[in-house]
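In: Sequence and predicted structure below; questions after.
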Amino acid sequence: MGILYSEPICQAAYQNDLGQVWRWIKEDSNCINVQDGFNGDTPLICACRRGHLRIISFLLRRNADVNLKNQKQRTCLHYAVKKRFTFFDYLLIILLMPVLLIGYFLMVSKTKQNEVLVRMLLNAGAEVNAADCYGCTALHYACEMKNQTLIPLLLEAHADPTIKNKHGESSLDIARRLKFSQIELMLRKAL
């Protein structure tokens, strides 16, 4: 399933079709930052929604703007941090777990891919404290998802754990509310 985009390059980026993305950019280099008429996603946001590292790397090398926002005021960093395992990933992990811990290694590999993705975006100049329409930063979402691998990366890039969202909650408040004591400790150290 997934999302249908009105811009062909956005659809190609979402579907991990590097050949099509390359063809569209070769034809018109300005389409690299085109925003889809439906929700304002750029090709980079589309690729980040699905974690397509090759397409993301390709777009970043061609100077795609990492700080463009869609209609929900989200950047590609928001989507990279919000990225979860798919149902298919979980199914594979569960099925392969008893088989020589292949499931465990698959899970570690997927987590590492997400870490690489966030690092790529931060290195490309993604604004770490950009807030979406709910006032949430990438750090808010990382805390909600209890993502202990991404939080240190965001803090290292100067994510501010005291920024409050529209509900008046900071990342630290979220960690405290959800009783994620290790994350709360990480955030306190960053203050």
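Out: Yes, it's here. Numbers count the residues shown, from 1 in each chain.
In: rest of the way, CA atoms for contacts and neighbours
Out: Noted.
In: tell me which residues of the biggest helix by length in the chain are tucked away?
Out: The longest helix of the chain (DSSP state H) is helix 102-123. For helix 102-123, the neighbour count (16 or more other CA atoms under 10 Å) marks 102-104, 106-107, 110-111, 114-122 as buried.
In: next SSE after that helix?
Out: Downstream of helix 102-123, the next assigned helix or strand under DSSP states H and E is helix 138-144.
In: tell me which residues in that next one are buried?
Out: For helix 138-144, a neighbour-count test (16+ other CA under 10 Å) marks 138-144 as buried.
In: Reformat these as a markdown table; add distance to residue 47.
Out: What follows is the buried residues of helix 138-144, written out as a markdown table (distance: CA to CA, whole Å):
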| residue | distance to residue 47 |
| --- | --- |
| 138 | 17 |
| 139 | 20 |
| 140 | 21 |
| 141 | 18 |
| 142 | 19 |
| 143 | 23 |
| 144 | 22 |
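In: which residues of this structure fall in strands?
Out: Assigned by DSSP state E, the chain shows no strands.
In: One more to weigh against that first structure:
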Amino acid sequence: MRMEMKRGIENSVLIDDSYNSDLGSLQAALDQLAVQKADGQLVILTDMYQNLASDHLYKEISEQLNASKIDHLVLIGPEIGKFQGLFKQNRIDHFEDVEAYLSVINPVDFRNKAVLVKGARAFRLEKLVHRLQAQQHETVLEVDLHKLGKNLEYFRGKIKNETLIMVMVKAFSYGSGGYEIANFLQTQNIDYLSVAYADEGVALRKRGIRLPI
């Protein structure tokens, strides 16, 4: 999986480099972290699995991280915790696994920060990334057909009986269901439907709307 940039919680920038634990990619991830406009840098790093002795591996990793402007370092895993003393960041936390970190995570730690998540596939970091990612909520528009009928009834009361009524179903009713709105209006005995685009009229006709459009 390639590195991904995401919107994080608390107005943070989230760099998702999970499942990419090779030593060579660490510097590239740190370089990406360094160019983010943020109030600080937070790195979450798990045990790294390489063909190197642990003391040599974590010495190299610590040198790369210590040369960066990282304010807060979170180490996850039993092996990396043994070498916590090599790291020189102002704040260093260590957890045995992702679940332990998730149980005490404080959203305030991420406020306006640039955050890098990097680690080994075995740690299943997707759960952590999901927790740190700003959630996208869908907007749902509900149309009350009963009230729509009441509105139509009100305007009917303001015009002469012989006056014809045209109702515009605009832009597929703004995503609220063009056919459903048109079909309801058809049952209310209006005289014409109007649409913004010919394609909308074709779509309504194919769905069985019989009114002049």
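Out: Received the coordinates, thanks. All of these numbers come straight from a predicted model, not from anything done at the bench.
In: Quantify their similarity with the TM-score.
Out: Once superposed, the chains reach a TM-score of 0.28 (TM-score structural alignment, normalised by the length of structure 1), with 83 aligned residues with a CA RMSD of 4.6 Å.
In: which helices and strands sit right next to the longest helix of structure 1?
Out: Applying 3 or more CA pairs under 8 Å, 6 or more residues apart in numbering; DSSP states H and E, one finds that helix 102-123 of structure 1 contacts helix 53-61, helix 76-82, helix 87-96, helix 150-156.
In: mind redoing it with 6 Å?
Out: Using 3 or more CA pairs under 6 Å, 6 or more residues apart in numbering; DSSP states H and E, the elements in contact with helix 102-123 of structure 1 are helix 87-96.
In: Show me what the helix it packs on is packed up against.
Out: Judged by 3+ CA pairs under 6 Å, 6+ apart, helix 87-96 of structure 1 is in contact with helix 102-123.
In: Let me know the angle separating the helix it packs on from helix 87-96.
Out: 140 degrees (axes from the mean of the first three to the mean of the last three CA atoms, to 10 degrees).
In: orientation of helix 102-123 of structure 1 relative to helix 53-61 in degrees?
Out: Using the same axes, to 10 degrees: helix 102-123 of structure 1 against helix 53-61 is 10 degrees.
In: Out of the buried residues of helix 138-144 of structure 1, flag the one nearest to residue 13 of structure 1.
Out: Nearest to residue 13 of structure 1, judged by CA to CA, of those is residue 138 at 21.6 Å.
In: any idea how far that closest one is from residue 105 of structure 1?
Out: 26 Å (CA to CA, to the nearest Å).
In: Doesn't residue 151 of structure 2 lie inside a helix?
Out: Yes - under DSSP: H, G, I helix; E, B strand; the rest coil, residue 151 of structure 2 sits within a helix.
In: Would you check which pair of the buried residues of helix 102-123 of structure 1 lies furthest apart?
Out: The widest separation within those (CA to CA) is 30.3 Å, between 102 and 122.
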